[in-house]
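Chemist: Sequence isn't available, so here's the structure alone:
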């Protein structure tokens, strides 16, 4: 295996963030906020998009980014967001969420519709709107924050696993359709990540959310995923990280978690 000196002599260089504009959706909390913070530190010109402008503006001021209102479920909001951008080199499709944990026999179809609207249709809306700019950049990156739920199903998670399976196949399809264009298609699929809102929104209470992580010594945190995203985006542009599955060491598989 060639060592660092061989890699250096072959011209292998990370792709710098400086001069590149990165859009991060769902940036008001969790993985989105952590990713925006990390990419700003890497030198990217970061544009934050989310509905909660108070939180977005506070983060933007702290990291030197721009904050724009964005509701991916609203076509007019997506259009206005896209129109406000002069340049896009990177799109991190992070906006999403899970809103129930019911078995299929008790499916809440309103929850299913909301889950699909945010995770799937919203992702397609923004991707379609910004794809011409990504191609025009000459070195575009289209990154999807998926989930291990998009690769493996489990009881009580059908609305979310179905939506994240759709995100996974969306990434795979775009990679085929854009073959030959100067755009990388990257998917990061996290397993157990403890963030301030995800499980609480899904299960309805902080107590229920805490139970998900009880006894797990070190679940992943948002900054771990942001680190993976930044690494993927700063590889030389001929290097495409098709799919990165990221779990804490305590989680061997979707149903296999070590708890103390």
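Modeler: Nice, I can see it. Keep in mind that this is a model prediction, so the values were computed, not measured. Numbers count the residues shown, from 1 in each chain.

Chemist: From now on I want contacts and neighbour counts done on CA atoms only, so please keep to that.
Modeler: Fine.

Chemist: I'd like to know which elements the host helix or strand of residue 200 is packed against.
Modeler: Assigned by DSSP states H and E, residue 200 falls within helix 198-203. Here helix 198-203 touches helix 206-213, going by 3 or more C-alpha pairs under 8 Å, 6 or more residues apart in numbering; DSSP states H and E.

Chemist: got another, please set it beside the one above:
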């Protein structure tokens, strides 16, 4: 029975350990997944932020070139355009790589395609405005430039960038929040699971200790009584554990010794009776 109790307590403790390990493994996997989401979102946010910065510099450079010096031709291979092209290329390549493992990010490619198409169209728009300027139609050139800047850039291009920045910022924030929540839940789960396992193990240990103490005390009391000559003493233990078996063997041994002693005393009484009888016969002679 003690083996059964010990096995039960050990099994419960092992079960709690396995449960805790499984929960922590699940939490670690989710933390890793959310961390990857956060990392990708943060990287995408930085790339869009760089694209927005380079776009601003490019548009500013082109608009200033068309308004400040009407006789200065635009440079088709300006450094601002090269930086903008590089930023857009980096964004497109990173998104393509990510889309291979995350099919849900393929929608991001459509937005990048729209941004790329707008930037390509801007070259033709600025070229047409420059042609008007060269033809001396400065008023119409300024009007088209103002219309393009206030309507196309501010109302079409800028919302695309702002939406991308907002989505990736929210995705990164949500992933970071999920990581923090998972860490907190894992911490509390470990505390609760460990506390429950400790309490159950302690309770099982107390029960085993009390049972063990009672059994040992009963055996010690029985042996002490036998040693003092009380052969009728018996160890009162019930159950089917090892101590009960030992108590049964002890009781049978005590019973056998008691019977042997009673038989010896009976023989001694008969012998004394015969001696007394023979002595009386001799006296009668």
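Modeler: Cool, got the structure. Quantities reported herein were computed from a predicted structural model and do not represent experimental measurements.

Chemist: Would you pull the TM-score for this pair?
Modeler: Once superposed, the chains reach a TM-score of 0.24 (TM-score structural alignment, normalised by the length of structure 1), with 103 aligned residues with a C-alpha RMSD of 5.8 Å.

Chemist: For the helix holding residue 200 of structure 1, buried residues please.
Modeler: For helix 198-203 of structure 1, burial by neighbour count (16 or more other C-alpha atoms under 10 Å) applies to 198, 199, 200, 202, 203.

Chemist: Give the next helix or strand downstream of the lengthiest helix in structure 2.
Modeler: Ranked by residue count and defined by DSSP state H, the top helix of structure 2 is helix 158-227. Downstream of helix 158-227 of structure 2, the next assigned helix or strand under DSSP H and E is helix 242-284.

Chemist: In CSV: the buried residues of helix 198-203 of structure 1, plus distance to residue 116 of structure 1.
Modeler: Listed next are those as CSV, based on distance: C-alpha to C-alpha, whole Å:
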residue, distance to residue 116 of structure 1
198, 16
199, 17
200, 19
202, 14
203, 18
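
Chemist: wait, which of the residues you listed is closest to residue 110 of structure 1?
Modeler: Using C-alpha to C-alpha, residue 202 comes nearest to residue 110 of structure 1 of these, at 13.7 Å.

Chemist: For that closest one, give its distance to residue 208 of structure 1.
Modeler: The gap separating residue 202 of structure 1 from residue 208 of structure 1 is 9 Å, by C-alpha to C-alpha, to the nearest Å.

Chemist: coming back round to it: go through the buried residues of helix 198-203 of structure 1 and name the one nearest residue 159 of structure 1.
Modeler: Within the buried residues of helix 198-203 of structure 1, proximity to residue 159 of structure 1 (C-alpha to C-alpha) peaks at residue 202, which comes in at 10.9 Å.

Chemist: related to what we said a few turns ago, give me the angle between the longest helix of structure 2 and helix 242-284.
Modeler: 0 degrees (axes from the mean of the first three to the mean of the last three C-alpha atoms, to 10 degrees).

Chemist: who does helix 158-227 of structure 2 touch, helix- and strand-wise?
Modeler: Applying 3+ C-alpha pairs under 8 Å, 6+ apart, we find helix 158-227 of structure 2 packed against helix 2-67, helix 242-284.

Chemist: so which of those comes closest to residue 223 of structure 2?
Modeler: It's helix 242-284; of these, that one is closest to residue 223 of structure 2 (C-alpha to C-alpha) at 8.5 Å.

Chemist: Tell me, how many residues neighbour residue 122 of structure 1?
Modeler: For residue 122 of structure 1, the count of nearby residues is 22 (other C-alpha atoms under 10 Å).

Chemist: now do the one 4 residues further on
Modeler: The tally of other residues near residue 126 of structure 1 (other C-alpha under 10 Å) stands at 23.

Chemist: Help me confirm that it comes into contact with residue 76.
Modeler: No. Here residue 126 of structure 1 lies out of contact with residue 76, judged by C-alpha atoms under 8 Å, at a distance of 11.0 Å.

Chemist: Assign residue 113 of structure 1 to helix, strand or coil.
Modeler: helix (DSSP: H, G, I helix; E, B strand; the rest coil).

Chemist: how deep is residue 3 of structure 2 tucked in, by neighbour count?
Modeler: Neighbour number of residue 3 of structure 2 under other C-alpha under 10 Å is 10.

Chemist: dump the residue contacts of it.
Modeler: Counting by C-alpha atoms under 8 Å, 6 or more residues apart in numbering, residue 3 of structure 2 makes contact with nothing.

Chemist: how near is it to residue 249 of structure 2?
Modeler: 19 Å.
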